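> Sequence unavailable; structure follows:
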């Protein structure tokens, strides 16, 4: 099962989307008896690669955001430099 195949959401897979839709329009037998399976597999591979790239990008953004938050917390926890620590 794949996500909705809106062309504007899957620019890198548009040629596979169009080919699969054309195959499905070409007739009942192609659609229901496996005539379009090769195109569907290629589309699934493309969508998977797209999803993995999006996941990796989101992971990198999240790590950068967490690092920034850690730095902010570290700055908040450190005493100011102009005050001398009391012993």
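Sure, I can see it. All values derive from a computational prediction rather than experimental measurement. Residues are numbered from 1 along each chain as shown.
> all contacts plus neighbour counts: C-alpha atoms, from now on.
Will do.
> In this protein, where's the longest helix?
The longest helix of the chain (DSSP state H) is helix 37-77.
> which other helices and strands contact that helix?
In this structure, helix 37-77 makes packing contacts with helix 14-25, judged by 3 or more Cα pairs under 8 Å, 6 or more residues apart in numbering; DSSP states H and E.
> Okay, one more to line up with it:
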């Protein structure tokens, strides 16, 4: 199972998503016989890479916010 295939939410994987959707439109029954397996594997890998990039960015942002909170607590004398 994959997340919704909207291009604006997955800019890193847009090319593969378009290819996957085109295959589904051209050969609607191919999904039942494993015709798209290679494209699906590439799509899954791309989604994993995209998620790792987002996770790292969120982690860095949380570290910055944590540092700001600690600095604020030192200024105000809170524990």
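It's in. Note that this is a predicted model, so its numbers are computed, not measured.
> Mind checking the TM-score on these two?
In this superposition the chains share a TM-score of 0.90, using TM-score structural alignment, normalised by the length of structure 2; 78 aligned residues with a Cα RMSD of 1.3 Å.
> By how much does the longest helix of structure 1 deviate from structure 2 on average?
Compared with structure 2 after fitting, helix 37-77 of structure 1 has a mean deviation of 0.5 Å; criterion: mean Cα distance after the TM-score superposition for structure 1.
> got the angle between that helix and helix 14-25?
Put simply, helix 37-77 of structure 1 runs at 140 degrees to helix 14-25, going by axes from the mean of the first three to the mean of the last three Cα atoms, to 10 degrees.
> how distant is helix 37-77 of structure 1 from the center of its chain?
7 Å (Cα atoms, centre = their mean, to the nearest Å).
> do the same with stretch 35-48 of structure 2
Its chain's C-alpha centre and that of stretch 35-48 of structure 2 lie 13 Å apart, by Cα atoms, centre = their mean.
> go on, stretch 67-79 of structure 2?
Centre to centre, stretch against its chain (Cα atoms, centre = their mean), the figure for stretch 67-79 of structure 2 is 34 Å.
> what's the answer for stretch 33-40 of structure 2, then?
20 Å.
> and it, how far apart are its ends?
Stretch 33-40 of structure 2 has an end-to-end distance of 13 Å (criterion: Cα to Cα, to the nearest Å).
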